[in-house]
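Peer 1: no sequence on this one, just coordinates:
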């Protein structure tokens, strides 16, 4: 028997996590395994009960639809995961199951250079109010962004903002607000940091397209799409055509996986090989 970790969800066959963690394990010469396991909603408790007593199990990554439901089955939460109200990484620590959220750190990682600078103002237009948006909203709020959260249900969007950053001066709008053109005259954005984030599954293979008119993006704004299939989304293509810098979903996926990998296996992954890993994930 060898040590192992895994990713759980339903469905799970599409997950890129085994390819990512498997690549790092091979490169580091670690004798361990990382696998994908389909776990249905009504089987979550039984799954964790079995893993809890498995001495070889190091933990699991958690994807939809379990990121919030799994909280009730854990012994304790990391403070960030508790604040977000969602867990994407469970680690076996001295017989206890501990929940973490590495999505927030993974999302911020490719923005590190910009976040290290001082800005007069930071604004993020975040599109989507699903599970992934929770970590993104929390991460941006901690970095002093004013957030405009767009969803099909503005009441849900406002409730999410109120829950995750009740003291923030954020705004909820209808997703359709950004679909058509605007003639809004943006002010001088020098010294400001503007993000446009697709935190929804729209634009993913098999999902409807995301309708966003780039006249809503201030000059110099950065476009960030968390969708990974395809990596080159129409949203990002539209951003580049409008002259904006772009960040694709693999950046967040690899970043959050790196934080989880170190918790599972006790060593940092070889990030200098990210280009090689990206090539594997896009073939």
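Peer 2: Everything's here; your move. Quantities reported herein were computed from a predicted structural model and do not represent experimental measurements. Numbering: from 1, shown residues only.
Peer 1: going forward, measure contacts and count neighbours with C-alpha atoms only.
Peer 2: Noted.
Peer 1: I would like the residues contacting stretch 68-81, please.
Peer 2: With contact meaning C-alpha atoms under 8 Å, 6 or more residues apart in numbering, stretch 68-81 is reached by 44-45, 48, 85-87, 96-101.
Peer 1: just the strands in the stretch 151-283 of the chain please.
Peer 2: Counting by DSSP state E, counting those that start in this stretch, the stretch 151-283 of the chain has strands at residues 171-174, 192-198, 222-225, 245-247.
Peer 1: Tell me which of those sits most buried.
Peer 2: Among those, strand 222-225 has the highest mean neighbour count (mean count of other C-alpha atoms under 10 Å), at a mean of 25.
Peer 1: and that one, what does it pack onto?
Peer 2: Secondary-structure packing of strand 222-225 (3 or more C-alpha pairs under 8 Å, 6 or more residues apart in numbering; DSSP states H and E): strand 192-198, helix 234-241, strand 245-247.
Peer 1: Any idea how far apart the tips of stretch 113-128 sit?
Peer 2: Start-to-end span of stretch 113-128 (C-alpha to C-alpha, to the nearest Å) is 25 Å.
Peer 1: ok, and what's touching that stretch?
Peer 2: 133, 137, 140, 143-152, 175, 191-200.
Peer 1: Could you tell me how far the spatially most central residue of the chain is located from residue 119?
Peer 2: Taking C-alpha atoms, centre = their mean, the centroid of the chain lies closest to residue 103, which sits 4.2 Å from it. According to C-alpha to C-alpha, residue 103 and residue 119 sit 24 Å apart.
Peer 1: again with residue 46
Peer 2: Distance from residue 46 to residue 119, by C-alpha to C-alpha: 48 Å.
Peer 1: Against that first model, consider the following:
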């Protein structure tokens, strides 16, 4: 992947069984806890599909041990790793180089260990989200976009949409966070990000072509308050997306379908952000198709 800036023989021998050799390319996901991650399921499926001598493993790393673990993995010959909670900030700090995606989103979820011993940091969430829309035939250049939320995922999604020339408005339950996000993304000369008061976002639906929820509202086990969005004022051709994928049909998407609107659920973003990391480590751009979607759906249903 480009746009980087400086910063302080198959291993599959049987279904579900891997042979790891001295030549096996290794990557994994670092988190605490990490047992719940579905990334190993996805990456090992692709490794088997493409006959790559590789393995992707969960890497439970306790808080405070991140730097030691990352340098150890790099020294041991790993190609890189995904990074999840609680190590996002540490991943940003440890990088020798930040890809533009990490600079723009202010976050890191993918580390690539270069052959020269340096560490390159990427954020694949935003581009993964855009790829999930494109895979469903959504014209991401239509715009403008109304984004719900102002956390790390919101910034990554907004940055990728802005980089494609789309106008973005942000509404968040805490207005100050929305303002901070808008200022962070508008500070480099990009198209300004507008802020909409949370109480008014449903009234501001007209004039927007895409509505994206990046909050945890509607997520299984998430906020206790019931999220019952009123989409009566949404344009008839609006596309509605939700990055939450448990449940697949969130309250927002359910309301959108009832309104007759086109929807894109959150599984696509997860699959496509994984695809981008896989390409960095293993040199193959894997296909996100019905087979891996079915594998993922079956795991969700367990």
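Peer 2: Nice, I can see it. These figures come from a predicted structure and were not determined experimentally.
Peer 1: Got a TM-score for the pair?
Peer 2: Remark: TM-score between the superposed chains equals 0.87 [TM-score structural alignment, normalised by the length of the first structure]; 269 aligned residues with a C-alpha RMSD of 2.1 Å.
Peer 1: in what helix or strand does the residue mapped onto residue 34 of the first structure from the second structure lie?
Peer 2: Aligned by TM-score structural alignment, residue 34 of the first structure pairs with residue 56 of the second structure. Using DSSP states H and E, residue 56 of the second structure sits within strand 54-60.
Peer 1: Next, the mean deviation of that strand compared to the first structure.
Peer 2: Superposed on the first structure, strand 54-60 of the second structure shows a mean distance to its aligned partners of 1.6 Å (mean C-alpha distance after the TM-score superposition for the first structure).
Peer 1: pretty sure the match of residue 34 of the first structure is touching residue 40, no?
Peer 2: Yes. Counting by C-alpha atoms under 8 Å, residue 40 is a contact partner of residue 56 of the second structure at 5.6 Å.
Peer 1: Counterpart of residue 67 of the first structure over in the second structure?
Peer 2: Under the alignment by TM-score structural alignment, residue 67 of the first structure pairs with residue 88 in the second structure.
Peer 1: For the residue lying closest to that match once chain neighbours are set aside, give its distance to residue 61 of the second structure.
Peer 2: Take residue 88 of the second structure and drop its neighbours on the chain: the residue closest to it by C-alpha to C-alpha, 6 or more residues apart in numbering is residue 108, 6.0 Å away. Residue 108 of the second structure is 16 Å from residue 61 of the second structure, where distance means C-alpha to C-alpha.
Peer 1: So if I had to pick from these two, which one is more boxed in?
Peer 2: A count of neighbours by other C-alpha atoms under 10 Å puts residue 108 above the other of residue 108 of the second structure and residue 61, at 30 against 20.
Peer 1: Could you give the number of residues near the residue mapped onto residue 150 of the first structure from the second structure?
Peer 2: By TM-score structural alignment, residue 150 of the first structure lines up with residue 171 in the second structure. Other residues near residue 171 of the second structure come to 23 when the count uses other C-alpha under 10 Å.
Peer 1: ok, now how distant is the alignment partner in the second structure of residue 50 of the first structure from residue 199 of the second structure?
Peer 2: By TM-score structural alignment, residue 50 of the first structure lines up with residue 72 in the second structure. Separation of residue 72 of the second structure from residue 199 of the second structure (C-alpha to C-alpha) stands at 49 Å.
Peer 1: which residues does the match of residue 67 of the first structure contact?
Peer 2: Here residue 88 of the second structure is in contact with 107-109 (C-alpha under 8 Å, 6+ apart).
Peer 1: try residue 207 of the first structure
Peer 2: By C-alpha under 8 Å, 6+ apart, the neighbours of residue 207 of the first structure are residue 201.
Peer 1: number of nearby residues for residue 145 of the second structure?
Peer 2: The local packing of residue 145 of the second structure (other C-alpha under 10 Å) involves 26 other residues.
Peer 1: What residue in the first structure is paired with it?
Peer 2: The alignment partner of residue 145 of the second structure in the first structure, by TM-score structural alignment, is residue 124.
Peer 1: re the thing from before, and the helices and strands packed on strand 222-225 of the first structure as TSV, adding distance to residue 110 of the first structure?
Peer 2: Putting those into TSV (distance: least, C-alpha to C-alpha, whole Å) gives the following:
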stretch	distance to residue 110 of the first structure
strand 192-198	12
helix 234-241	15
strand 245-247	8
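Peer 1: what are the ranges of the helices in the stretch 101-250 of the second structure?
Peer 2: Under the criterion DSSP state H, counting those that start in this stretch, helices of the stretch 101-250 of the second structure are mapped to 125-135, 152-163, 175-186.
Peer 1: Could you give me the buried positions within the helix or strand hosting residue 82 of the second structure?
Peer 2: Residue 82 of the second structure belongs to strand 80-83 when assigned by DSSP H and E. Buried positions in strand 80-83 of the second structure, judged by neighbour count with 16 or more other C-alpha atoms under 10 Å: 80-83.
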